[in-house]
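Novice: sequence first, predicted coordinates after that:
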Amino acid sequence: MIVVFGATGTIGAPLVTALLAKGAQVRAVTSDASKIDALKSQGCEAVVASFDDPDALAQACAGAQKAFLVTPADLDMRSWKANVIAAATKAGVKHMAISTGLGASPKAGLTFGIWHSESQELLKESGMDWTLIQPTYFIQNLLWQAGNIAANDVYLDDLGGPISWVDARDIADVAAVALTSDGHAGKAYGLTGSQAVNGDEIAALLSKATGRKIVLQHVSPTESHAGMVASGMDPAVADAMVQLSGLGPKGYLAGIETTVSDILNRPARSVADFITQNSAAFKS
């Protein structure tokens, strides 16, 4: 049994699908009771558990041999991961793969890198076998702007530099391999796409996919922070997001890792293909 925490999220949802396709027994965990039936319809177990509920987390881990853990970017993400790691350890889970972030390490100079590193070190100290899944920016984040792009023909760029965007489905596929085959314990997998794409290139791809001229509009760090806070994000998390995006103009988010192709024996999914496949979302 493989238990997937965050089973309805950007990584967790395709991971459940990928694991079931491999014939694995899956227990999907969500905090949203309204999503239980949809999860069960895929052929997996499904349970409700809040990251703040140790008893529910313990029940979710019962009888599982392996686990995958991902949480939203939140001020409580470290305590949430600590709760799951503790529950899994107590339940006798043997191997956990945890999604953190590219560059997370004890020496990280960024807030997210430090937060993720704390969780990684906690997992390493748990006694479980571990695999670190460390992605960069998700291509799926482009869909956050679908409504604005469709309505205003504007792509808002708060990154200001080339980004080696990675598809969350590739992250899920790598995690599925790590949890269903040997040789992945004790490994840290940095995950990116196969090329770095800047804002001008994304606007051009959106223009081609929609048949309309999509204009690039740069967003300042101050505007970006204000927008995130207005959407409900904790100011401290927004600070960390702005700090991370500030690496974009320096080219520090453009590095390429070959992990996806190395593990999956196929090319990483591209930004161009993603935009083409989701062109309807940017039109309506």
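Specialist: Received, thanks. Residues are numbered from 1 along each chain as shown.
Novice: going by C-alpha atoms from here, please, whenever you check contacts or count neighbours.
Specialist: OK.
Novice: show me what contacts residue 229?
Specialist: 235, 238 (C-alpha atoms under 8 Å, 6 or more residues apart in numbering).
Novice: after the helix or strand hosting it, next one along is what?
Specialist: In this structure, residue 229 sits in helix 221-230 according to DSSP states H and E. Counting by DSSP H and E, the next helix or strand C-terminal to helix 221-230 is helix 235-245.
Novice: for that next one, which positions count as buried?
Specialist: Burial within helix 235-245, assessed by neighbour count using 16 or more other C-alpha atoms under 10 Å, is assigned to 237, 238, 239, 240, 241, 242, 243, 244, 245.
Novice: any chance of those in JSON lines, plus distance to residue 133?
Specialist: Converted to JSON lines, the buried residues of helix 235-245 look like this (distance: C-alpha to C-alpha, whole Å):
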{"residue": "237", "distance to residue 133": "21"}
{"residue": "238", "distance to residue 133": "23"}
{"residue": "239", "distance to residue 133": "23"}
{"residue": "240", "distance to residue 133": "20"}
{"residue": "241", "distance to residue 133": "19"}
{"residue": "242", "distance to residue 133": "22"}
{"residue": "243", "distance to residue 133": "21"}
{"residue": "244", "distance to residue 133": "18"}
{"residue": "245", "distance to residue 133": "20"}
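Novice: also this one, for the comparison:
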Amino acid sequence: MVKLSDWRADEGLSPIARLHQPVEQALVTSGLSWTILPPDFYLQNYLCQPSIREAGEFSLPLITAPMSFVDVGDIARVAARVLATDGHHGRVYDLTGPKALTYAGAAEEQSDVLGRPVRYVGLQDDEARAAMLSRGMPEFHVDALTGVARAYRDGGAETVTSTVADLTGRAPLGFTDFLRRNRNSFE
């Protein structure tokens, strides 16, 4: 069994991690052959930011530390490799992109790729909560995302691993290449 999990779920640092944590524990003690894949922040979360196109900015709960964003395609390739080959039982493979970026650094890269200014607006938790609720996000989702921001605000998601390349034989997709590939979503 291959379990897609959450970054550092074993530590239960955020509401999302606390949902994954008991599932991981049950899997480990189940007697089944298992592998756990905890990815860091998804690159595809940027596709849920229409304000990049509309206003040249994106606002999220304040996180000042770098995060190693990973592409869902890379996660899928790792999962396929683990399912199709032997030697992965009892392994936890932390999945990251090739480098860690702050949200401000991500905005700079977006500016370079798009050829126009993009800025990150870090919102305090109450402001972020109100903004997400006003966009129609479910309360549980809003509280979970705010909890993730609190957990990683000052660090803890900056680790970069070689796991994607080691298991798939190809480097993980970087942020700039992700932006180029999805440029039409931001223009």
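Specialist: Alright, I've got the coordinates. Source: prediction; values computed, not measured.
Novice: follow-up on the earlier one: ok, so of the buried residues of helix 235-245 of the first structure, who is nearest residue 215 of the first structure?
Specialist: The closest of these to residue 215 of the first structure turns out to be residue 245 (C-alpha to C-alpha; 20.3 Å).
Novice: that closest one touches residue 161, doesn't it?
Specialist: No: here residue 245 of the first structure lies out of contact with residue 161, judged by C-alpha atoms under 8 Å, at a distance of 9.1 Å.
Novice: the residue nearest to residue 100 of the second structure when sequence neighbours are not counted: neighbour count?
Specialist: Of all residues not flanking residue 100 of the second structure in the chain, residue 68 sits nearest, at 3.9 Å (C-alpha to C-alpha, 6 or more residues apart in numbering). Using other C-alpha atoms under 10 Å, residue 68 of the second structure has 24 other residues around it.
Novice: what do we get in the first structure for residue 68 of the second structure?
Specialist: Pairing criterion TM-score structural alignment: the partner of residue 68 of the second structure within the first structure is identified as residue 164.
Novice: still on that earlier bit, residues in contact with the residue nearest to residue 100 of the second structure?
Specialist: 40, 41, 96, 97, 98, 99, 100, 101, 157, 158, 159, 160.
Novice: then residue 3 of the second structure would be within a helix, right?
Specialist: No: read with DSSP: H, G, I helix; E, B strand; the rest coil, residue 3 of the second structure is strand and lies in no helix.
Novice: what distance do you get for it to residue 48 of the second structure?
Specialist: Distance of residue 3 of the second structure to residue 48 of the second structure, given as C-alpha to C-alpha, to the nearest Å: 24 Å.
Novice: residue closest to the middle of the second structure?
Specialist: residue 41 (1.1 Å; C-alpha atoms, centre = their mean).
Novice: residues near the nearest residue in space to that residue that is not next to it in sequence, how many?
Specialist: Once flanking residues are discounted, residue 41 of the second structure sits nearest to residue 69: 4.7 Å by C-alpha to C-alpha, 6+ apart. Here the count is done by other C-alpha under 10 Å, and residue 69 of the second structure has 28 residues near it.
Novice: okay then, goodbye and thanks.
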